[in-house]
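> Sequence first, predicted coordinates after that:
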Amino acid sequence: MSEDLLRALPRARRYARALVGSQEAGDALVREALLALRRAPPEQGGEQGGTAALLALYRAVSARVPESPPLPGGGLTPLERQVLLLTSLEGLNPEAAAAVLGRDAGEVAAIAAAARERLREGAQAEVLIVEDEPIIAMDLGQLVAACGHRVAGIAATQSEAVALARSLNPTLILADINLGKGGDGKAAVAEILREMSVPVIFVTAYPERLLTGEALEPAFVVTKPFDPMTLAIATYQAVTGGLRLG
């Protein structure tokens, strides 16, 4: 495997996991994409080096998502989910996202705009925020509310997060990794998940540390700093469970 592909793997894993809603299914999708690229290496386009490898991986992952009609109840289509994840979570411009999806850039921009308007139609969640910085926690709460969800509670420490999860039974957890003197957000989530099944979005400045594919890791990772739309699509995917490919 080329060094460029190796460097692209964490971001490809983040995209695939968020797309299908789990570490296991997302990493399996990336493995299939890598095998496909080995059998048929992509033609060199206008991109160079690491960018070309990353877009090739995104393209190979996306090619394994079947086109489907809108979901019952007005949910986002697979194409709309891919466009939002590529342009928001992964930060691609419409031209790059269009190249990944084999679409026209204007079409991709229009799909993204329409899908953003319908994000609030997803199921609403009761969100437990795990964040030790009060101002950041308050900002996250406002963003969560703007996405159409309700803040069930805010925990500043590892022990408080576990206790609140037990008492509140949240339907979504939004957790920072580093809780300072209050402990470890990842450890808190691991303890919570031993007692209940709930989707988790991790917020971190170092996403590559959570995207190695070598251990139990989150399906949803948002990189600090992020904009409201990034959180909106991540929460939508988490609450709706991502795509089911078969």
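Received the coordinates, thanks.

> rest of the way, CA atoms for contacts and neighbours
Will do.

> residue ranges of the helices in the chain, please?
According to DSSP state H, the chain carries its helices in the segments 3-20, 23-39, 49-62, 78-84, 94-101, 105-117, 134-146, 158-168, 185-193, 228-240.

> Only the buried residues of the last one, if you could.
Of all the residues in helix 228-240, those buried under the rule 16 or more other C-alpha atoms under 10 Å are M229, T230, L231, A232, I233, A234, T235, Y236, Q237, A238, V239, T240.

> on that earlier part again, go through the helices of the chain and name the closest to A123.
Using C-alpha to C-alpha as the measure, helix 228-240 is the one of those that comes nearest A123, at 6.4 Å.

> who does the closest one touch, helix- and strand-wise?
helix 3-20, helix 134-146, strand 200-204, strand 220-223 (3 or more C-alpha pairs under 8 Å, 6 or more residues apart in numbering; DSSP states H and E).

> and the angle from it to helix 3-20?
In terms of direction (axes from the mean of the first three to the mean of the last three C-alpha atoms, to 10 degrees), helix 228-240 departs from helix 3-20 by 60 degrees.

> Identify the residues contacting helix 228-240?
With C-alpha atoms under 8 Å, 6 or more residues apart in numbering as the test, helix 228-240 has contacts from 18-19, 21, 81, 84-85, 88-89, 116, 119, 122-125, 143-144, 147, 171-172, 199-201, 220, 222.

> And here is the other one:
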Amino acid sequence: MTTTSDSRDLSAELLQELPFLRRYARALTGAQDSGDRYAVATLEAIVAEPTLIPDDMDVKAALFRTFHGIWASSGAQTEDFGEISDLLEARAQWRLKHLSPNSREALLLRSIEGFGFSEIATIMDVSETEAQELYQRAVSDMGEMVTGDVLIIEDEAIISMDLSSIVSDMGHNVIEIARTRDDAIAKGKAGNPDLILADIQLADKSSGIDAVNALLEALGERPVIFITAFPERLLTGERPEPAFMITKPYAEEQVRAAVSQAMFFATTERMTENA
């Protein structure tokens, strides 16, 4: 799929942006499988009609705009995804119905995917003013819905202090900060957190992913946010992936959005590290 006017390799550009569409779709639906179904449907629509990605438009924005056309037409913002099989998903679906329409999408597009409000307006087919209002409404709505105890697994002292400050300011209670896998497992089992915020690579070269998997095995399902400088290594589609992820270096609004989103609508899939 290549245009001839400017030698643009559309296939390569789409491939580069696909991991981020999959991350976004997974965050919206709360699960890797359902998110990927929407991503596949988006690519199929573009293959059938390449003009959905205009030559004069940023590929990522056009890709997300195509996704949103499918997302909106499916009624996914207000309908459940088939049979609800677990307690977390049932709780999330209930909360979803109490959010202002389109506000969660605006929050994710802005804070997680880094789009400006003018781009969000194009993607969602709303005015720029409405895009800003939707974002602010989501921040307010989600912040009021859920608070809880948080375990932070992070080996860099400055980053862990920053994360702790952000999370505390949101009304959550940071129960512990852990720097290694074993430390995280011990503190997590003792504190039984409602949310885990975990770096991938820890101080003693141990794995934050291993720590999280051990805690999920011991404590049961709960929301998890991973932090990594290399998100593309985890967004491969070849193994279970995190539903929520913050890319280093991060902005405060990214942390706020991810924490609100994870507490609101999260699934925890066991992961293996290959990065």
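Good, I have the coordinates. These numbers come from a predicted model, not from an experiment.

> Report the TM-score for the pair.
The pair, once superposed, lands on a TM-score of 0.88 when counted by TM-score structural alignment, normalised by the length of the first structure; 238 aligned residues with a C-alpha RMSD of 2.3 Å.

> any idea which of the helices and strands packed on helix 228-240 of the first structure is most buried?
A comparison of those by mean neighbour count, using mean count of other C-alpha atoms under 10 Å, puts strand 220-223 on top with a mean of 25.

> which part of the second structure lines up with that strand?
Counting by TM-score structural alignment, strand 220-223 of the first structure lines up with residues 244-247 of the second structure.

> for stretch 7-23 of the first structure, same thing?
Counting by TM-score structural alignment, stretch 7-23 of the first structure sits on residues 16-32 of the second structure.

> related to what we said a few turns ago, quick one, which of the helices and strands packed on helix 228-240 of the first structure is nearest to A105 of the first structure?
The closest of those to A105 of the first structure is helix 3-20. By C-alpha to C-alpha, the value is 19.6 Å.

> Leaving out chain neighbours, which residue sits closest to the residue nearest in space to the middle of the second structure?
Compute the mean C-alpha point of the second structure, and by C-alpha atoms, centre = their mean the closest residue is F244, 3.7 Å away. Using C-alpha to C-alpha, 6 or more residues apart in numbering and skipping the chain neighbours, the partner closest in space to F244 of the second structure is I225 (4.9 Å).

> The first structure: which residue goes with the one you found?
Checking TM-score structural alignment: I225 of the second structure goes with I201.

> Report the contact partners of the alignment partner in the first structure of K189 of the second structure.
Correspondence of K189 of the second structure to the first structure, assessed by TM-score structural alignment: R166. Applying C-alpha under 8 Å, 6+ apart to R166 of the first structure gives the contacts I192.

> Which positions in stretch 25-45 of the first structure come out as buried?
A25, G26, D27, A28, L29, V30, R31, A33, L34, L37.

> A60 is in contact with the last one, correct?
Okay, so that is L37 of the first structure. Yes. At 7.3 Å, L37 of the first structure counts as touching A60 under the criterion of C-alpha atoms under 8 Å.

> For burial, what's the neighbour tally of H98 of the second structure?
Neighbourhood size, H98 of the second structure [other C-alpha atoms under 10 Å]: 12.

> where's it relative to A92 of the second structure, distance?
Distance from H98 of the second structure to A92 of the second structure, counting by C-alpha to C-alpha, to the nearest Å: 10 Å.

> would JSON lines of the helices and strands packed on helix 228-240 of the first structure with distance to N93 of the first structure be doable?
Compiled in JSON lines, these are given as follows (distance: least, C-alpha to C-alpha, whole Å):
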{"stretch": "helix 3-20", "distance to N93 of the first structure": "15"}
{"stretch": "helix 134-146", "distance to N93 of the first structure": "23"}
{"stretch": "strand 200-204", "distance to N93 of the first structure": "22"}
{"stretch": "strand 220-223", "distance to N93 of the first structure": "17"}
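
> what's the closest of the ones you listed to R103 of the first structure?
Set against R103 of the first structure and scored by C-alpha to C-alpha, these come closest in helix 3-20, at 18.3 Å.

> What is the closest one packed up against?
Here helix 3-20 of the first structure touches helix 23-39, helix 49-62, strand 220-223, helix 228-240, going by 3+ C-alpha pairs under 8 Å, 6+ apart.

> Show me the one of the ones you listed that comes nearest G213 of the first structure.
helix 23-39 (6.9 Å).

> mean per-residue distance, the closest one to the second structure?
Here helix 23-39 of the first structure, set against the second structure after superposition, deviates by a mean of 1.9 Å using mean C-alpha distance after the TM-score superposition for the first structure.

> what's that helix in contact with?
If you take C-alpha under 8 Å, 6+ apart as the criterion, helix 23-39 of the first structure is touched by 12-13, 15-20, 56-57, 60-61, 64, 213, 216-219.

> Measure how it sits relative to helix 49-62, angle-wise.
Using the same axes, to 10 degrees: helix 23-39 of the first structure against helix 49-62 is 110 degrees.

> Give me the distance from helix 23-39 of the first structure to the chain's centre.
Relative to its chain's centre, helix 23-39 of the first structure lies at 17 Å (C-alpha atoms, centre = their mean, to the nearest Å).

> looking at the helices of the first structure, which is closest to L179 of the first structure?
Closest to L179 of the first structure of the helices of the first structure is helix 185-193 (C-alpha to C-alpha; 6.1 Å).
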